[in-house]
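Enquirer: Here's my sequence, what's the structure:
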Amino acid sequence: MPGILSSTRSSGSAQFKHNQVRPALKFRNADERVWHVKRRISSYLGAIWIADALLQIQPVMFTEDLVSSVIQTNKALLPSVLTPYFESAARYISQDPQAWNVIFAILQFLIGSLLLSSSHLPVKLCLCISIPWSLAVWFEGEGLGGIFAGGLSVLSGFPGAALLYVVVSVMLLLPDHFWLSTDRFSPVRDAPSVFWFPAAIQQSLPSFWAPVADSAQIINNASYPPPMAYAVSDVALVFAHFGWIANAFLVAAMLSISFGTYGEHSVIYAYYPLFALTLFIWIFVEGIGGIFTGIATDLNTGPLILLLSLPSFSHARNRRRTLLSGCITSHAG
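Expert: All right, here's what the predicted structure looks like:
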């Protein structure tokens, strides 16, 4: 019996070591890992573009409401020097909203379909096309994300989903050496840190410490049918009740995420609150992009923040697995 138990224990230990080492050897080299991450992100981005195209063909989008309820509402977010250009574009679209909306939907569907392609050239071409289109949407459809309006935060979709489309697309177009950089700062690896630090600074502004500041954003942005609307209202009541304590928690969480995801030695455990906070904002504050309103044109910033974080998360996870496999191999030796 002792011999059998010893043999079984030894076999189980060997199997455990094998299972621990295998994930670190999933990719033959770093270039293959980067290709895999890029491919996954471009596929997710393509799916989001197709979802946007489906939102674009909602019945209301083929009426005058496309201009009056979707586009014109962003005029107040722009500085006065830019409003003439905004109004000119809106006036041009209002002449035939049906035709323009068909063009918008087809373009978004084509971008999404090409991003789902397995060929490198169509994906790269599509990313190049999507950047100017996203910038146009950021201006005309989002009022530059409200960066000149003030009083907005990540909770309300700042700095605009369209701008994040641009950032993710540029990241995917960057050569692999940017993705593999071990410098003190890497634009790809440190993207979530760069995003969440100014978000924390913005959330710490005086206007967000009022008892109803954050709860008002939840009520204004969430648009669920019952019974989900009741759950969102309950969350808003919690924020209203705790006031500055809730906002302090948000600021602390954002700062922790920013510092935890920065650098070559980012902490893998910092990404779990990142994902949790992003999903919380997307579900309870952004109302899953407002898809229940009938006038939503995109899924808002939540999914794009997650895409922005995937390269950094992949780097941290791969580094952790490599360290674990090295420790296990050393221990086995």
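Enquirer: use CA for all of it now, contacts and neighbours both
Expert: Noted.
Enquirer: Show me where the stretch 151-300 of the chain has its helices.
Expert: Applying DSSP state H, counting those that start in this stretch to the stretch 151-300 of the chain gives helices spanning 161-173, 176-179, 191-203, 213-221, 228-242, 244-260, 271-280, 287-290.
Enquirer: Please give the structure of this sequence too, so both can be compared:
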Amino acid sequence: MLTMPFDRRRALAYGLGILWIFDSLLKIQPAMFHSLLVVNVLAPAATDSQPPWLFHIMMEGARLWIHLGVVANILNFLIEAVIGILILKGPDTTSGRWGLWISLIWGAIVWIGAEGLGGLVTGSPSVIQGSPGSIPFYAAAAILLLVRKDWWTEEHVYQVARYGLAIFWFIAFIWEVLPSSGFWTPNGLAAQFGDITMNGNEPTILQMAINAMVISSQLHPVLENGIYSAILLVLSLLSFFRPKSRWTAIITGVWMIFLWAVPQAFGTLLSGTGTDPGMFLPFTLLAWTLLGPQFPFMHQRQAQSEQAS
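Expert: Purely as a prediction, here's the structure:
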């Protein structure tokens, strides 16, 4: 039985809708109804070297969350669940496009008010810590789905993936090597692993891995940051010159899994207060749906299907 050609646009829409629904379910975890959510999640993001104007916005958001109490959780759940359900209707339907537009608006509110612009204006953004956050990847997916269907040609999608990934990894490389970021110092590099995840709420094994990376970063900051920087630069070059390569996919996948598992602690999902899965899943969704047909095994399946038709 031959497989139908890989429909990237449909896969992206389904994946994005499912991610929004998954996010909505995270908002009704038992720990989300506890005041510690503000202490452990919202307040740290607001106080993490944010400029005064953003700090004020985020603290007002935290106060509003406390004031609304359970209603805030329910509203978040409903908004994100509705967004996901609408997107699953498809980008060519009226309801689907409404879902995409609402996701962009709601995503901007969350990115500014809760995520602090993904740490971009702290003076030391780092992809290792999760900058720029998950929302820009959700937004990129929504924008691509809002583009007319006839735009989705192999050449257009390939160029977007090629330049988008190369630029993203190169910017991450610049963040990592800038002396002003402080990642060449023991405390600066160790903070990438400890700021978010060393709160004692992670499973013991994961906490041990995080602690080990913190200690290692303090002992060998120059060596380790040099390795991280080199990986980011290599990924940028591979994404630009060899985006179709299986090795590019493997290296990117291994690196992203490492980032998601240790410094980002699986988006703090295991702590019970994770509000989204972090950048790993939306990044993977975008990379897979945009470059998936270019992988040899998928290209072969598509060719077989076309021959059969």
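Enquirer: Turn the helices of the stretch 151-300 of structure 1 into CSV, columns for distance to Gln15 of structure 1 and mean neighbour count.
Expert: Converted to CSV, the helices of the stretch 151-300 of structure 1 look like this (distance: least, CA to CA, whole Å; neighbours: other CA atoms under 10 Å):
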stretch, distance to Gln15 of structure 1, mean neighbour count
helix 161-173, 38, 21
helix 176-179, 33, 16
helix 191-203, 36, 20
helix 213-221, 49, 20
helix 228-242, 45, 16
helix 244-260, 33, 19
helix 271-280, 28, 17
helix 287-290, 43, 23
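Enquirer: mind giving me a markdown table with those and columns for distance to Ile106 of structure 1?
Expert: Shown next, in a markdown table, are the helices of the stretch 151-300 of structure 1 (distance: least, CA to CA, whole Å):
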| stretch | distance to Ile106 of structure 1 |
| --- | --- |
| helix 161-173 | 17 |
| helix 176-179 | 31 |
| helix 191-203 | 30 |
| helix 213-221 | 28 |
| helix 228-242 | 32 |
| helix 244-260 | 37 |
| helix 271-280 | 29 |
| helix 287-290 | 20 |
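Enquirer: Can you say which of the ones you listed is nearest to Gln20 of structure 1?
Expert: helix 271-280 (20.9 Å; CA to CA).
Enquirer: Leu5 of structure 1 is nearest to which of the helices of the stretch 151-300 of structure 1?
Expert: Between these, helix 271-280 lies closest to Leu5 of structure 1; by CA to CA that is 38.7 Å.
Enquirer: Report the aligned residue range of structure 2 for that closest one.
Expert: The aligned range for helix 271-280 of structure 1 in structure 2 is 249-258, by TM-score structural alignment.
Enquirer: I'd like the distance from stretch 36-51 of structure 1 to the chain centre, please.
Expert: 12 Å (CA atoms, centre = their mean, to the nearest Å).
Enquirer: before we move on, what about stretch 112-120 of structure 1?
Expert: For stretch 112-120 of structure 1, the distance to the chain centre is 20 Å (CA atoms, centre = their mean).
Enquirer: Start and end of that stretch, how far apart?
Expert: Using CA to CA, to the nearest Å, one end of stretch 112-120 of structure 1 lies 14 Å from the other.
Enquirer: Tell me which residues of that stretch come out buried.
Expert: Neighbour-count burial for stretch 112-120 of structure 1 flags Gly112, Ser113, Leu114, Leu115, Leu116 (criterion: 16 or more other CA atoms under 10 Å).
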